[in-house]
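Visitor: here are the coordinates; sequence isn't available:
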C-alpha cells in the first residue's frame, strides 16, 4: 500500500464502552475487489502485533489538514456517527456471498461439532472451516482462553 492511503484510528464503541481499532484505506474500485485486502490486513495486523481490527473501511479520500496531516478525528467521528454503515454492510454481504459460494459442508463428529459451536459462539461468526487460521479470523488471546475454558468444561478434559 502506498504511503498516505491508509489511516488507522481508535474509535469508541458506545455499546461495549471500549475503544476499537478501525483501518481506513483509500479504494475506488468495486467492493468485491476490496475483500481480499480486508482479510490480509486483519490477518497481518493480528499476527504481527496481536491487534484486533474492528473494521477495515474503504474510503474515496482521506481527510487531511492543509499541511498534509491525516485528520483521524474526522474519520473516527464519521465512523461513530454511522456514516460508513452502508459500505460496511455491503462488505459483509459480499463476504457472505463469497463464503456461501465456497462453502462445502464436511461431515463432523460430535467433538468437532462441539468445537465448531464453541468457536462460533465466542468469535461471533456464522461458519468456520477446518483449515481457517485464527490469525485470519482475528481471534484475540482473550477469546482463545475462553475457547479453552469452554472445551475443558464441555469435554471434561484439561488442556
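Guide: It's in. Computed from a predicted model, the values in this text were never measured in an experiment. Numbers count the residues shown, from 1 in each chain.

Visitor: only C-alpha atoms from now on, for both contacts and neighbour counts.
Guide: Fine.

Visitor: can you map out the strands along the chain?
Guide: Secondary structure of the chain by DSSP state E: the strands cover 6-13, 18-26, 53-59.

Visitor: most tightly packed of those strands?
Guide: strand 53-59 (a mean of 19; mean count of other Cα atoms under 10 Å).

Visitor: that older thread, okay if I get the strands of the chain as JSON lines plus distance to residue 122?
Guide: What follows is those, written out as JSON lines (distance: least, Cα to Cα, whole Å):
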{"stretch": "strand 6-13", "distance to residue 122": "19"}
{"stretch": "strand 18-26", "distance to residue 122": "18"}
{"stretch": "strand 53-59", "distance to residue 122": "15"}
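
Visitor: the ones you listed: which one's closest to residue 91?
Guide: For the strands of the chain, distance to residue 91 was read as Cα to Cα. The smallest value, 8.9 Å, belongs to strand 53-59.

Visitor: quick one on the thing from earlier: nearest to residue 45, out of the strands of the chain?
Guide: Minimum separation from residue 45 across those (Cα to Cα) falls at strand 53-59, 7.7 Å.

Visitor: adding another structure so you can compare the two:
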C-alpha cells in the first residue's frame, strides 16, 4: 500500500503545469483590471496538430511563463456551439458554415486553418497571426518581439 501511494505521488508530480486559460467571456473584466495583449489559439477537436501543440508547445515552461505574465491566453474550439459575449456583442455558432462566428471573424475573410494563433492588442487589433503548427522556439521569439 505504501508503495502504491509513492507511485501515485510520483505520477501526479509529473503532470505539467499549463498556462492560465481564459474565455472571451472573461476578457472584458480582466482588461479592466490589467491591460494585456490577447493570444487566441483556434483549434478543432479532430485536429491532430492542435492536440500536438497542446501537448508540446503549450507545456514548455518558458512559453507558460511568458503567457501567464504578459498575455491573456484564450483557447477557442472553432466548432464549439457555446455563445460568446465579448465587448457587449454576442457571437454564436454559425450552423451553415459549421464554425463559431468568433473563429470566422478572426480568420478575417480567409480560410479557417487549424491550428491558428492570433495575437490581439487589448483594443482587438490583430498584431500577429500564424496558421498551422508553430514550434515552441518560434512562438517564444514571436511572443518576445510583440510590444504591448
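Guide: That came through fine. The shown structure was predicted, so the numbers you read here are calculated from the model rather than taken from an experiment.

Visitor: now what about the TM-score between them?
Guide: Once superposed, chain against chain, the TM-score is 0.24 (TM-score structural alignment, normalised by the length of the second structure); 61 aligned residues with a Cα RMSD of 4.8 Å.

Visitor: ok so, going back, between the strands of the first structure, which one is nearest to residue 88 of the first structure?
Guide: For those, the distance to residue 88 of the first structure is smallest for strand 53-59, at 6.9 Å, taking Cα to Cα.

Visitor: next, the angle from that closest one to strand 6-13.
Guide: Counting by axes from the mean of the first three to the mean of the last three Cα atoms, to 10 degrees, strand 53-59 of the first structure points 130 degrees away from the direction of strand 6-13.

Visitor: so which elements touch strand 53-59 of the first structure?
Guide: strand 18-26, helix 31-49, helix 85-102 (3 or more Cα pairs under 8 Å, 6 or more residues apart in numbering; DSSP states H and E).

Visitor: cutoff 6 Å now
Guide: The contact analysis (3 or more Cα pairs under 6 Å, 6 or more residues apart in numbering; DSSP states H and E) places strand 53-59 of the first structure against strand 18-26.

Visitor: okay, angle between the strand it packs on and strand 53-59 too, please.
Guide: Using the same axes, to 10 degrees: strand 18-26 of the first structure against strand 53-59 is 30 degrees.

Visitor: packing partners of strand 18-26 of the first structure?
Guide: With contacts defined as 3+ Cα pairs under 6 Å, 6+ apart, the packing partners of strand 18-26 of the first structure are strand 6-13, strand 53-59.

Visitor: could the ones you listed go into a markdown table alongside distance to residue 89 of the first structure?
Guide: As requested, those are exported to a markdown table (distance: least, Cα to Cα, whole Å):
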| stretch | distance to residue 89 of the first structure |
| --- | --- |
| strand 6-13 | 17 |
| strand 53-59 | 11 |
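
Visitor: nearest approach to residue 73 of the first structure belongs to which of these?
Guide: strand 6-13 (7.8 Å).

Visitor: which neighbouring elements make contact with that closest one?
Guide: strand 18-26.

Visitor: what angle do helix 31-49 and the strand it packs on make with each other?
Guide: Between the axes of strand 18-26 of the first structure and helix 31-49, defined by the same axes, to 10 degrees, the angle is 130 degrees.
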